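Trainee: next comes the sequence, and after it the predicted model I'd like to discuss.
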Amino acid sequence: MTRTGEDLRAAVTGPWWWARRRSVVLDGGLAVASAAECAAEGIAFSGDAGLPVPVGLVFGLLAGSVLLLRRRWPIAVVLVAIAVTPAQMGFLMSVVGLYTLAASELPRRIIGALSGMSLAGSLIVTFVRARQDMASGALSIGEWFVPFVSVTTALGMTAPPVLLGLYVGARRRLMESLRERADSLERELQLLAERAEERAEWARGEERTRIAREMHDVVAHRVSLMVVHAAALQAVARKDPEKAVKNAALVGDMGRQALTELREMLGVLRAGESLSVPDARSAPAPVPLAAVGYAAAAAASRQVGGSGGADGPGAGGEGPSLADLDELLGQSRTAGMAVVLSVEGELRAYAAEVEQTAFRVVQEALTNVHKHAAGAKTYVRVAHRLSEIAMQVENGPPPEGDPERARLPSGGNGLVGMKERVSELGGVFVSGPTDAGGFRVSAVIPA
């Protein structure tokens, strides 16, 4: 398994400048071996130079032990190796020092300069020693052998450790960059997962609001008409039994339709819950709740009794449309509302969302008239323009009458729901009281 940079930094357990304890053991072993080599070569050097043997021994031990500092000060190790090259000692220290120098993060010009100095020193010392051996008779080979041995020995002592160190250093830097990239990707994935959870929570809240708005628009209008007919039934029960029977039948039909719509909505919501996935980070594209909300509204709209009511299917069978406005206004007139419809422009086909939103605006505005201004004369205006459709529902002041009939229960969500619907399509919604004491609702939706 690949270890990230944070894991490697957490694994740093060595003392001082060593990252791990095994690095201490390795450098200590190399330093002991180098010190032993330099001590043995120092004894031979002291005999050639006429120095006491203990001096050469101590000098070799001190020079060879410098290899312990190779990770901290590789330049110092290489310089010491170059300095003791004339004494023909420190071969292990030179090789290991050059490798460490090439594998470090130092600039290439410093690595090249010190490698060149080590190569020149080895070349000079080997050449001088070979000439001395030939002069003393220890070597009887031709003159061509001296430069060959010098160049070969210098290159053999310098090129392999430098090239190996450069390769290891480049590979180490590559691994570090890959670890940093893996850490960055891991952090980005974690951030994306957190944002996905936030978006999922936000979407759930939005869909709860959307579903509540759908249920309010579909059911509130019919229940409001039921209350209006019940009040009328109470008023005419003794005076006009036939009209009372007719109103009672209307109340019963509307109650059954409202229950059917609620049952259909809840059925679609339960089906949507069974398709949802709780974990947003591992979810393979769950069914959006928006589709559930529209499906609930469409299913409820198809459950209108008789020949179709205010929530009957539109031209495409996917929910209410502008073609159903006449039936919607007919139900309001049956409930005793004086409604006048005026249409400007030529009726044409719009997107399903536009037609549903336009219908719901008119429906909710009429529901508010039933609740707060029962019996008031109402004007519904629809204008089909080149790039937009405009709706306006305006009612006059409520007539003097029974205050209980003019004050039906209201949750205050109708205007909020209409504004949200229109704003989602990029339209403009305005509502407020008129100077004549009535109320006006206006909406413009891009076509």
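Mentor: Structure received. Numbering: from 1, shown residues only.
Trainee: every contact and neighbour count from this point should use C-alpha atoms.
Mentor: Noted.
Trainee: ok, and what's touching stretch 423-438?
Mentor: 354, 394-398, 415, 418-419, 422, 439-446 (CA atoms under 8 Å, 6 or more residues apart in numbering).
Trainee: here comes the other one, which I'd like you to weigh against the first:
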Amino acid sequence: MTSTGEQHDREGRAGPLWWGRPGEAVLDVGLGLASAVECGFEGVGLAREAGVPTAVGVVFAVLVGATLVVRRRWPITVVLVGIAVTPAAIGFLLALVGLYTLAASEVPRRITMTLASMSFVGTFIVMWVRTRAEDELATGFVFTLALFMAIALNVPPVLYGLYMGARRRLLESLQERADSLERELSLLADRAEERAEWARQEERTRIAREMHDVVAHRVSLMVVHAAALQAVALKDPAKAQRNAALVGDMGRQALTELREMLGVLRAPVKAASSEAAVAPSVVPVVPVPSAVAAVAGPVEEGPSLGELHALVGQSRAAGMVVELDVRGEAVAYPVEVEQTAYRVVQEALTNCHKHAPGAEVVVRMAHRGEEVAVQVENGPCDGQAVVPGLPSGGNGLVGMRERVQGLGGVFVAGPTDVGGFRVSAVLPRPAAAGCA
């Protein structure tokens, strides 16, 4: 006998009619035939006792036994039929399988116990009456025999059915939990992949900003010096020689910074590869900043605020009139804060070379205790100055804004009233930035 006794909807199942699988249909039809054959033989005695034609008794008994075919669909009906024919002493297989199916089904427990009790009492009474007919048997023996038969025909199938029903429900619950866990793991993996992709995109943006800062500034100065070199090559060979030396120095500096950046980029890739090889299959969900830090790795050493004098000196050497104004007492800032402030000034000076050749530029930096502020402002462009014709990708201001806002700072850029342009950035002090 197999458990199920399912009454609920079976949409999407592979079996015919109400059966979940073809095997269930074959089993129930086989049990129905066996029960019909058993009841058919018992119907002969029933017809003799009832005083009806044998064919009528046999047909009635066969129909009663055949009801076992619908045990999964209507278990209550099958049990009621078994209780109804208990006085006729037929359908033992029908009663056993019917009680088992009812106990294993999703029928409410109170209904199951009520019908099982009715079957128990009916079996006990029938056995008592039939055995009592034998005058030579003692009353105690008759009672014991009737009680034993009632227990044997009713208790085992009910207990086994309850066990199989509880086991099936437990397996279904475990399967649901497994499916739910699989869905949750899938969602976690999708979210982790989204976060990782976001972190990779952020890192690509950061790398693009670094490449822009390194290349754009150095190359812009090289173009300016090359233009000056071309203009004075014949008139002032000594100055042309100095400009050529400056171009060479700036090219070497650009190459050095590029090599350092490429070295930093290669190291995390190897580390990430080795970590991925031993990482577990389930990726934990981490906060976005942690994901970015995991991809980007530690902040590499780079330019600092102490190098602003050298940066301004390079622009002066290119012919730009630059004034540097530093106010307040300098304090030690985290690497990312100093790099951001330096890159803002660097990019602003690069834009002055590109878009405002010949204009006077003022670079201001103020240490205010709780924050550090930098500002680069150029005056109106000198119309007679030589325009180098440097290309512009339009990403300079965007990159500066992203850098500053990424540290919780404020960035403002726009034209001045006198026709110049001003770039301002305010970065929080280390404690406020959360990176002391």
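Mentor: Right, received. Where do you want to start? All figures in this text were calculated on a predicted structure; none of them were measured in a lab.
Trainee: after superposition, what's the TM-score here?
Mentor: Comparison of the two superposed chains (TM-score structural alignment, normalised by the length of the second structure) gives a TM-score of 0.86, and 412 aligned residues with a CA RMSD of 2.8 Å.
Trainee: point out the ones among the contacts of stretch 423-438 of the first structure that are inside helices.
Mentor: 354, 415, 418, 419, 422 (DSSP state H).
Trainee: around the aligned partner of residue 207 of the second structure in the first structure, how many other residues sit close by?
Mentor: Taking TM-score structural alignment, the alignment pairs residue 207 of the second structure with residue 211 from the first structure. Using other CA atoms under 10 Å, residue 211 of the first structure is surrounded by 20 other residues.
Trainee: do residue 58 of the second structure as well
Mentor: Residue 58 of the second structure has 22 nearby residues by other CA under 10 Å.
Trainee: who's in contact with it?
Mentor: Residue 58 of the second structure touches 39, 40, 41, 42, 43, 44, 47, counting by CA under 8 Å, 6+ apart.
Trainee: for the longest helix along the second structure, the distance to its chain's centre please.
Mentor: The helix spanning the most residues in the second structure, taking DSSP H as the definition, is helix 139-232. Using CA atoms, centre = their mean, to the nearest Å, the mean C-alpha position of helix 139-232 of the second structure is found 6 Å from that of the whole chain.
Trainee: just the strands in the first structure please.
Mentor: Applying DSSP state E to the first structure gives strands spanning 339-344, 378-384, 388-395, 428-433, 439-446.
Trainee: which among these is found nearest to residue 118 of the first structure?
Mentor: strand 439-446 (81.2 Å; CA to CA).
Trainee: what lies in contact with the closest one?
Mentor: Under CA under 8 Å, 6+ apart, the answer for strand 439-446 of the first structure is 354, 358, 361, 365, 387-397, 422, 425-434.
Trainee: the same query, at a cut-off of 7 Å, please.
Mentor: With contact meaning CA atoms under 7 Å, 6 or more residues apart in numbering, strand 439-446 of the first structure is reached by 365, 387-396, 422, 425-434.
Trainee: farthest pair within the ones in helices among the contacts of stretch 423-438 of the first structure?
Mentor: 354 and 415 (17.5 Å).
Trainee: among the two, which residue is more densely surrounded?
Mentor: residue 354 (22 against 18).
Trainee: map that one across to the second structure for me.
Mentor: Checking TM-score structural alignment: residue 354 of the first structure goes with residue 337.
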